[in-house]
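In: No letters, just coordinates:
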């Protein structure tokens, strides 16, 4: 019996009819049957489902996705209830219990909320329940939104330490160019490293109801693969293909998992926290941090950018403005500006009892692969 954890994200373009925004019940039914079969085989599926705003628009007779935040939140509140009602009816017909989890970006930023979310997911999966996740659009603000459910699904995959992330969309895989515009576009079956796609031309969402596009899926794949999660882009019109992919069939585009960040806390720092500033390191500090595994000291800081507080996340950059890492800082921006380039033994004379041993301790520092997240 398998016990792998799967995160399956399905987009609005797959869940709804493009013209009306009404739910595509045949796709939903196939998805529910697939996840239930996987659950019975011992897999631990988590569903990240878009569609609340689209369903809400259809229910209210709106022809366009709302742009005002307050209207969008109200429409999402209408649609989320309808969407979960449909899911519950379909899963109940197969005697499969489900649970709704609504998350905001802040739930990933706050460490205690992050740990609580992890514990809740683990208990639901232990009990044989399929969690259904969406962004809490009703209360999320523009400043703290995931932006799209591709990003949310990747963060959830990292959080629950998933083995697989399936991004189900309205195309069957990734192509070298937009296949709707370029007849010579070539399918891409496997991606060993996301940097191999730096020159790839990808389009945005063609649906009037969705918020993502292929670029957001590539960004999500980067988050997931750097957390050790194998990621697949595949067609959302045939959810049963998930089982075929798990059985080894070459369907969709597979993104190979990279070396997993060593601890859950460091994965949280790398992908869940939102950086509030930049710290620029001299060449000696860059080598010490990147190659020597050292903490960052004030003596190696050349300049800072941004307004941040102690315990905020910051980006670490070398002198060429290349991002080399992220970390939780021990100083606010005002104090750090006073001690850039200063040796550790001199800091107490400048800051008194606000002096700290390090700017960023190595336990709170994550190195990034060629400056990418």
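Out: Great, that's in hand. Because the structure is predicted, anything quoted here is derived from the model rather than measured.

In: going forward, measure contacts between C-alpha atoms and count neighbours the same way
Out: Noted.

In: distance between the particular helix or strand that has residue 150 in it and the chain's centre?
Out: Using DSSP states H and E, the element containing residue 150 is helix 149-159. On the basis of Cα atoms, centre = their mean, to the nearest Å, helix 149-159 sits 3 Å off its chain's mean C-alpha point.

In: now for it, which elements pack on it?
Out: Packing contacts for helix 149-159, counted by 3 or more Cα pairs under 8 Å, 6 or more residues apart in numbering; DSSP states H and E, involve strand 5-10, strand 44-49, strand 130-135, strand 164-169, helix 214-225.

In: Show me the helices in this structure, by range?
Out: 12-15, 25-40, 52-60, 69-92, 105-109, 111-126, 149-159, 214-225, 241-246, 264-267, 283-290, 333-339, 347-351 (DSSP state H).

In: Dump the ones you listed into a markdown table; add distance to residue 180 and mean neighbour count as well.
Out: Shown next, in a markdown table, are the helices of the chain (distance: least, Cα to Cα, whole Å; neighbours: other Cα atoms under 10 Å):
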| stretch | distance to residue 180 | mean neighbour count |
| --- | --- | --- |
| helix 12-15 | 16 | 27 |
| helix 25-40 | 23 | 19 |
| helix 52-60 | 24 | 24 |
| helix 69-92 | 30 | 18 |
| helix 105-109 | 33 | 20 |
| helix 111-126 | 39 | 15 |
| helix 149-159 | 22 | 27 |
| helix 214-225 | 13 | 24 |
| helix 241-246 | 23 | 16 |
| helix 264-267 | 37 | 18 |
| helix 283-290 | 43 | 17 |
| helix 333-339 | 48 | 18 |
| helix 347-351 | 60 | 14 |
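
In: Relative to residue 172, which of those is closest?
Out: helix 241-246 (10.3 Å; Cα to Cα).

In: what's the closest one packed up against?
Out: Under the contact criterion of 3+ Cα pairs under 8 Å, 6+ apart, helix 241-246 touches helix 25-40.

In: on contacts alone, who are the packing partners of the helix it packs on?
Out: helix 12-15, strand 44-49, helix 69-92, helix 241-246.

In: Included below, for side-by-side comparison, is a second structure:
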């Protein structure tokens, strides 16, 4: 296998590091500090230098399964996975606390926490305060209450969303593989690693294989998706082998042996980024061709006159997809009115809002400041 050289790690003050189950689960299914110890040392050294770190950690399901090993509880359907996650959260947090020089705080996030603007902002304020009081936040998806169709699904993408949530400078993804390769290095030992990716193109995405771990939910594809989300927010992503002690130690010396994904654009305004990348629901507003053309200009609000219909049950302030006459999502935004009100206002003039509803939250269904266009 080709040798992977060290390269400079981008300068950073605040970073999110994601550690997957494949680095935390022992062969018997429980948790082990074998690889976590070096990662925790890197986090502690970084904090001692005045840097801020947020940890996104998997491992709860594996820990829960190990506690019930003699009962052979499967982890097949959602309820079983939720039960194992609930059981395993405590030992997973205990592992990190035992390795951390600072207090550890558990933060469990759900799809709705990242979709609802108010809860999203509350989560951001909480995480920023934890960092301000020099606590290590350990984040995981709240599997115990998530429903299957609304699960975030993997912690790679969750880590990218959290990186934007806390305005991180860098996303670090600790894996069980050295870097991104053009093919699976476990099947082709002569394949060369890719040290730098400036843009995640369809060709780059096609290099991703399946998950290499029986305990994790993500493979290389989810890591590329995470790097893509981070890049959209102007955040670089470093993928490295968390099982290699020398590689982890070099991070503290600002050297990376792995793949660096650099953003190709300046940081997107945080609000617009959230609108585009927060998990979506089933709510949508279909608009006519005239409204679609107006929104394409980039500075127009969605007014009642351009609305054809509203689909799904949503409330004022919820995130909705805006769909053109051909069924394509052309924008996402925070709706000023609930679904029932939008249906009543569809096709009407803005001046009629108060007369139709008996109240008004303004002339726009979705204000331009709360609207982000979806690139075609």
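Out: In hand now; what should we look at? It should be emphasised that the depicted structure is a prediction, and the values quoted were computed from it without experimental measurement.

In: hang on, the earlier thing: residue range in structure 2 corresponding to the helix holding residue 150 of structure 1, please.
Out: Using TM-score structural alignment, helix 149-159 of structure 1 lines up with residues 155-165 of structure 2.

In: That stretch vs structure 1, mean deviation?
Out: The superposed stretch 155-165 of structure 2 is, by mean Cα distance after the TM-score superposition for structure 1, a mean 1.5 Å from where its aligned residues fall in structure 1.

In: Adding distance to residue 279 of structure 1, write the helices and strands packed on helix 149-159 of structure 1 out as TSV.
Out: Listed next are these as TSV, based on distance: least, Cα to Cα, whole Å:
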stretch	distance to residue 279 of structure 1
strand 5-10	34
strand 44-49	35
strand 130-135	31
strand 164-169	33
helix 214-225	22
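
In: Which one of the ones you listed lies nearest to residue 116 of structure 1?
Out: strand 130-135 (14.8 Å).

In: and that closest one, which stretch of structure 2?
Out: Using TM-score structural alignment, the residues of structure 2 aligned to strand 130-135 of structure 1 are 136-141.

In: mean shift between the matching stretch and structure 1?
Out: Superposed on structure 1, stretch 136-141 of structure 2 shows a mean distance of 1.7 Å to its aligned residues (mean Cα distance after the TM-score superposition for structure 1).

In: Pull the distance from that stretch to the chain's centre.
Out: Centroid separation for stretch 136-141 of structure 2 versus its chain: 12 Å, with Cα atoms, centre = their mean.

In: ok, and for that stretch, which residues are buried?
Out: For stretch 136-141 of structure 2, a neighbour-count test (16 or more other Cα atoms under 10 Å) marks 136, 137, 138, 139, 140, 141 as buried.

In: Quick one, which of the helices of structure 1 gets closest to residue 168 of structure 1.
Out: The closest of the helices of structure 1 to residue 168 of structure 1 is helix 12-15. By Cα to Cα, the value is 7.6 Å.

In: Structure 2: matching residues for that closest one?
Out: Mapped onto structure 2 using TM-score structural alignment, helix 12-15 of structure 1 spans residues 21-24.

In: what's the answer for stretch 206-215 of structure 1, then?
Out: Counting by TM-score structural alignment, stretch 206-215 of structure 1 corresponds to 212-221 in structure 2.

In: which other residues reach the matching stretch?
Out: Stretch 212-221 of structure 2 has contacts (Cα atoms under 8 Å, 6 or more residues apart in numbering) with 20-22, 25, 29, 62, 153-156, 180, 205, 208-211.

In: so, if you compare those residues, which one comes nearest to residue 46 of structure 2?
Out: Checking these against residue 46 of structure 2 by Cα to Cα gives residue 20 as the nearest, at 20.1 Å.

In: Count residues in the vicinity of the residue found closest to the closest one once you drop the neighbours it is linked to in the chain, would you?
Out: With Cα to Cα, 6 or more residues apart in numbering as the criterion, residue 20 of structure 2 has its nearest non-adjacent residue at 5.0 Å, and that residue is residue 58. Neighbours of residue 58 of structure 2 under the rule other Cα atoms under 10 Å: 29.

In: Residue 58 of structure 2 and residue 140 of structure 2: what is the separation?
Out: Distance, residue 58 of structure 2 to residue 140 of structure 2, by Cα to Cα, to the nearest Å: 6 Å.

In: quick one: terminal-to-terminal distance for the match of stretch 206-215 of structure 1?
Out: Start-to-end, stretch 212-221 of structure 2 (Cα to Cα) is 11 Å.

In: Just the buried positions in that stretch, please.
Out: 212, 215, 216, 217, 218, 219, 220, 221.

In: now those in TSV, with distance to residue 72 of structure 2?
Out: As requested, those are exported to TSV (distance: Cα to Cα, whole Å):
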residue	distance to residue 72 of structure 2
212	23
215	15
216	19
217	20
218	24
219	26
220	29
221	30
